[in-house]
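In: I need the structure of the sequence given here:
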Amino acid sequence: MSLNNDQQISGLLFTPYIESTAANNKTVNAIQGYPKAIAEKIYQATRTFPEQTQVAIAVLDQDKPHYYGVQKHKDKIQAQANQDKIFAIGSLTKVMTSTILAELVTQNKIKLDDKINPYYAFPFKDNIQVRFQDLANHTSGLPRLPSNLEVDDDTDPYKEYDAAKLEEYLKNSLELEHANNSGKVPHYSNLAVALLGQSLSQSQNKDFAELLNEYVFKKYGMKHSYTSPDQAAKQLVSAFDAQGKEITTWAFDTFLPAGGVLSTASDLTRFAQAQLDAKNAAVQLTQQATTEQAGSYQLGLGWFVREQENGTKIIWHGGNTAGHSAILMIDLNKKKAVTILANVAVVHPEMGNIEKLAAQLLQE
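Out: Okay, here's the model as predicted:
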């Protein structure tokens, strides 16, 4: 997640926000089979979404998952068993990329403070040196996006940005927007995590998709998680823009590590379960705050981390593409996690309801 000039989440997006139509909405709560209080919270959060919107919700509580999927159909919010349907998870992918980093660190294959530069056959512009950790926790000083990424057409903006374009940028245009970041205040960067994934691939001589399969998907039993829309086609939920028009599900090349995974509520619940394993050294490493305070949170490796005065520790990350949105929020003390996936654009004016709903369900 990131914030635009109006303090609104922009993530991987370039499109502007639109005005709310909530006041004129006449959608009916037709949810059956769920606890009444939960059904009402879900209805209030989703009633303004476009027709055919699906929202897949998973609540993991003390090792037991509960699923509360819904779909909007003919102005009714109805229960829908969609925990195995596939959605693009956008920037939530970044936590998985950092998980790979943590796995390699705990296996002594690389170190957090190692420079990535030796893994490239060319010098970076101005001999800029970059560390693995600084890419994972957004303290590298890199801009949000590279200057040679064409964003005039946002129908599928990351599909054509390949390794050759990244190399061109690193050689000729690399810059640090926050070069004097000695205090290690995080500045959210999609470029940083794309570069992290590329560097992990270089360090292990493996494609990034291969690393994802080895260290995340296979390790945690995520059998319905993928790295391209083509792989996920049969179970992929169509992407909708804020007005309910079906649009292209984004594909990724070099920016796959920053936002290209597609997954299900049930698979992400398995990933959440792993975060509660005190014996898993890699996931424990990702959850440790590594930056200064930025508002109410710090950054771990990938995770946003909030430690409250009462000892409660919450970790979370969201994700947004043009037509899908996601959030995973975990209370490490209560051993409870909430996953929400939706096939509606984050630019929808009520999309903030999804994060609020996740927080409400986490507190119950």
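
In: please make it C-alpha for all contacts and neighbour counts, starting now.
Out: Fine.

In: in the stretch 1-150 of the chain, which spans are strands?
Out: 28-29, 54-61, 64-67, 70-73, 76-79, 87-88 (DSSP state E, counting those that start in this stretch).

In: ok, which of those strands comes nearest residue 267?
Out: Of all these, it is strand 54-61 that lies closest to residue 267, at 10.0 Å by Cα to Cα.

In: and for the closest one, what's in contact with it?
Out: 46, 65-72, 82-83, 237, 265-266, 269, 272-273, 335-343, 361-362 (Cα atoms under 8 Å, 6 or more residues apart in numbering).

In: kindly report the same for stretch 27-41.
Out: So stretch 27-41 is contacted by 43, 47-48, 68, 70, 75-79, 357, 361 (Cα under 8 Å, 6+ apart).

In: likewise stretch 247-254?
Out: Contacts with stretch 247-254, where a contact means Cα under 8 Å, 6+ apart, come from 88, 155-163, 166, 194, 198, 228-229, 238-241, 259-260, 321-324.

In: re earlier: looking at the contacts of stretch 27-41, which is nearest residue 279?
Out: Ranked by distance to residue 279 (Cα to Cα), the contacts of stretch 27-41 are led by residue 361 at 26.5 Å.

In: hmm, that closest one is touching residue 338, no?
Out: Yes - using Cα atoms under 8 Å, residue 361 is in contact with residue 338, at 6.9 Å.

In: with neighbour numbers in mind, choose between these two.
Out: Taking other Cα atoms under 10 Å, residue 361 and residue 338 do not tie; residue 338 has more neighbours (29 against 19).

In: now the other sequence, so there's something to compare against:
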Amino acid sequence: MKNILHSLILLIISSFIQVAIAQENEAEAKNRAIFNRIEYFFNSQQPDSIYQLASIDFQKKISAEQMNTVLNQLFSLGKIQEATLQTFEEGKATYKVNFEKETLSIVLRIDTFLNYNYLEFKPFQAVPISKKDSVISNVETKSPLDRYVDSIARNYATQSNAQSLSIAIIHKNKINTFFYGETEKGNQTLPDANTLYEIGSITKTFTASLLAELVNTGIISLDDSISKFLPDSLANNPALQKITFKMLANHTSGLPRMADNWNVGPKFNSSDPYAHYNQQLLFSFLKNFQTKTEPETEYLYSNIGYGLLGELLTIISKKPYQQLLKDSVLVPLEMTSTTDVIDPKNLNVAYPHNEKGEKVPFWNFQALSATGSLKSTLNDMLRYVIAQLTYPESAIQKAMNLTKQYTFFVPPNSDIGLAWHMSMMEDVTYYYHTGNTAGSYSFIGFVPDDKSVVIILSNSSTDIAAIGLNLLDKVLKTK
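Out: Got it, this is the predicted structure:
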């Protein structure tokens, strides 16, 4: 009888814990949804719309004029480029927000009516991160460059919320790889060159190559209006008629980072936020889309723009995005592991972990597949980047070459081709892109003139972009 009562008590406690976790996750998702609306209105400079999201009590304390004054000062920092949840405690969410010119923290609390009753902008202070005593690794350090890479990588991998890290360096025609940490927290399993990681927005560079191949074969032109290939219900929208394929590929279309309907509806799941977003929802947003930014006048990173580009490529080619990708890129480059869906039988997988070091699901995609759906390995990414360095002979190499041509200046000191960002380092041009999901971060950077490459794959959401650029700079300086 005692054992039965004990089991019953444990079951009740467990149920209470599960309900509490579910409620907190729901509250966090609702907070993020309101934050995303604020971000959208901020980036389109609509202070009145931001003010309308406030609760009555908030509006009693702060007038619209006061709010407009604050927001107009903040607009000088440029658009919000990225926002990451740092903490969620007692209903208050603190976001690390990267503006074009500065990084701030935004603290947001909402009420039961989904209006915010607390909104604070303050200087960003990084949350102190503890270190692990040690981390398992598979590394050979034969040169000063190897030892430098190991030092930087090990410092990252020993952070308490980091999991695994896979790095490839190409320098003087030699490839060296570095592996650290665990593919899943606590499993004591190192990654290797065939471990599958989410690569997030690096997917966009693949999408740009698909576009470039259609251009090279004369099927479309970069300067064609996308309205020529859209259903009549969208093609009649004057805002879309001004957008070309090049504008989608270099983020100058005027489309926002995300549509305002991406995180609404009963099928939305904050832990897999794009799985529900289908063509119907995408086209519903685009039908009445109006831009406040004239196309090809300003760089505005747009996931929704690349989602639309992917849908257009499937309409033109009459192939699903993944089939088009397989036929044009993956098979020719022998990238046998790159995929959009994880095979449950594949045990060599780097499971995503969030900033708290907690395991989170892989993301799934529908209409936004072209923007961030791919998972890949270090070996496949090496094949991909080596093809970028090779004199263009095959159709896919010629397409890749087109993606690296200059299309637009991005202040303060960089340019963009088709997806690839480019700038100067050590008097040569380097190309790079990053990818970031809820639990993974990736970086790829290369210098064609020097045949230098840095690839980093991580199953932690902790930023590695700065590390990637640091290592690329070191590779170039190492003679």
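
In: give me the TM-score for this pair.
Out: The TM-score (TM-score structural alignment, normalised by the length of structure 1) is 0.87; 352 aligned residues with a Cα RMSD of 3.1 Å.

In: show me the contacts of stretch 247-254 of structure 1 that map onto strands.
Out: Applying DSSP state E to the contacts of stretch 247-254 of structure 1, the entries found in strands are 88, 239-240.

In: out of the strands of the stretch 1-150 of structure 1, nearest to residue 316 of structure 1?
Out: strand 54-61 (13.9 Å).

In: ok, back up a step: mind giving me the ChimeraX select for the contacts of stretch 247-254 of structure 1, buried ones only?
Out: Only the buried members of the contacts of stretch 247-254 of structure 1 enter the following ChimeraX selection, criterion being 16 or more other Cα atoms under 10 Å:
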select :88,156,157,158,161,166,194,198,228,229,238,239,240,241,259,260,321,322,323,324
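
In: I'd like to know how many residues surround residue 429 of structure 2.
Out: Residue 429 of structure 2: 14 neighbours (other Cα under 10 Å).

In: and the gap between it and residue 49 of structure 2?
Out: Distance of residue 429 of structure 2 to residue 49 of structure 2, computed by Cα to Cα, to the nearest Å: 41 Å.

In: do the same with residue 4 of structure 2
Out: Where residue 49 of structure 2 is concerned, residue 4 of structure 2 sits at a distance of 57 Å (Cα to Cα).

In: of these two, which one has the most company?
Out: A count of neighbours by other Cα under 10 Å puts residue 49 above the other of residue 4 of structure 2 and residue 49, at 14 against 9.

In: how about the more buried one: what's its closest non-neighbour residue?
Out: residue 41 (6.5 Å; Cα to Cα, 6 or more residues apart in numbering).

In: again, but for residue 338 of structure 2
Out: Counting by Cα to Cα, 6+ apart, residue 376 is the residue found nearest to residue 338 of structure 2 once chain neighbours are left out, at 4.4 Å.

In: how about the contacts made by the equivalent of the one you found over in structure 1?
Out: Aligned by TM-score structural alignment, residue 376 of structure 2 pairs with residue 263 of structure 1. By Cα under 8 Å, 6+ apart, residue 263 of structure 1 lies in contact with 85-89, 224-226.

In: mind doing that once more with 7 Å?
Out: Residues in contact with residue 263 of structure 1 (Cα atoms under 7 Å, 6 or more residues apart in numbering) are 86-89, 224-226.

In: want to throw the residues you listed into TSV with distance to residue 170 of structure 1?
Out: Below are the contacts of residue 263 of structure 1 laid out as TSV (distance: Cα to Cα, whole Å):
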residue	distance to residue 170 of structure 1
86	34
87	32
88	28
89	27
224	34
225	30
226	28
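
In: among the residues you listed, which ones are buried?
Out: Buried members of the contacts of residue 263 of structure 1, scored by 16+ other Cα under 10 Å, are 86-89, 224-226.

In: can you pick out the most distant pair from these?
Out: Maximum pairwise distance among those (Cα to Cα): 12.7 Å, between 89 and 224.

In: what's the matching range in structure 2 for the helix or strand that contains residue 316 of structure 1?
Out: Taking DSSP states H and E as the criterion, residue 316 of structure 1 maps to strand 313-320. With TM-score structural alignment applied, strand 313-320 of structure 1 matches the range 429-436 in structure 2.

In: that stretch: which residues count as buried?
Out: Those would be 430-436, for stretch 429-436 of structure 2 by 16+ other Cα under 10 Å.

In: got it, and stretch 144-153 of structure 2?
Out: Using 16+ other Cα under 10 Å as the test for burial, stretch 144-153 of structure 2 gives 145-146, 149-150, 153.

In: repeat for stretch 407-417 of structure 2
Out: Buried residues in stretch 407-417 of structure 2, counted by 16+ other Cα under 10 Å: 407-410, 415-417.

In: in strands only, show me the residues you listed.
Out: Using DSSP E, the buried residues of stretch 407-417 of structure 2 in strands are 408-410, 415-416.

In: just give me the closest of these to residue 71 of structure 2.
Out: residue 410 (23.6 Å).

In: for that closest one, what are its contacts?
Out: In this structure, residue 410 of structure 2 makes contact with 299, 416, judged by Cα under 7 Å, 6+ apart.

In: counterpart of it in structure 1?
Out: Aligned partner of residue 410 of structure 2 by TM-score structural alignment: residue 293.

In: cool, residue 70 of structure 2 as well?
Out: By TM-score structural alignment, residue 70 of structure 2 lines up with nothing in structure 1.

In: now residue 203 of structure 2
Out: Using TM-score structural alignment, residue 203 of structure 2 lines up with residue 93 in structure 1.

In: before we move on, what about residue 332 of structure 2?
Out: Residue 332 of structure 2 maps onto residue 219 in structure 1, with residues paired by TM-score structural alignment.

In: which residues in the stretch 101-250 of structure 1 form helices?
Out: For the stretch 101-250 of structure 1, helices defined by DSSP state H, counting those that start in this stretch occupy the ranges 132-136, 163-172, 190-204, 208-212.

In: out of these, which gets nearest to residue 305 of structure 1?
Out: Set against residue 305 of structure 1 and scored by Cα to Cα, those come closest in helix 132-136, at 13.3 Å.

In: that closest one vs structure 2, average offset?
Out: Here the mean offset of helix 132-136 of structure 1 against structure 2 after fitting is 0.5 Å, by mean Cα distance after the TM-score superposition for structure 1.

In: what stretch of structure 2 does that helix fall on?
Out: Under TM-score structural alignment, the match for helix 132-136 of structure 1 is residues 245-249.

In: report the buried residues of the matching stretch.
Out: 245-249.
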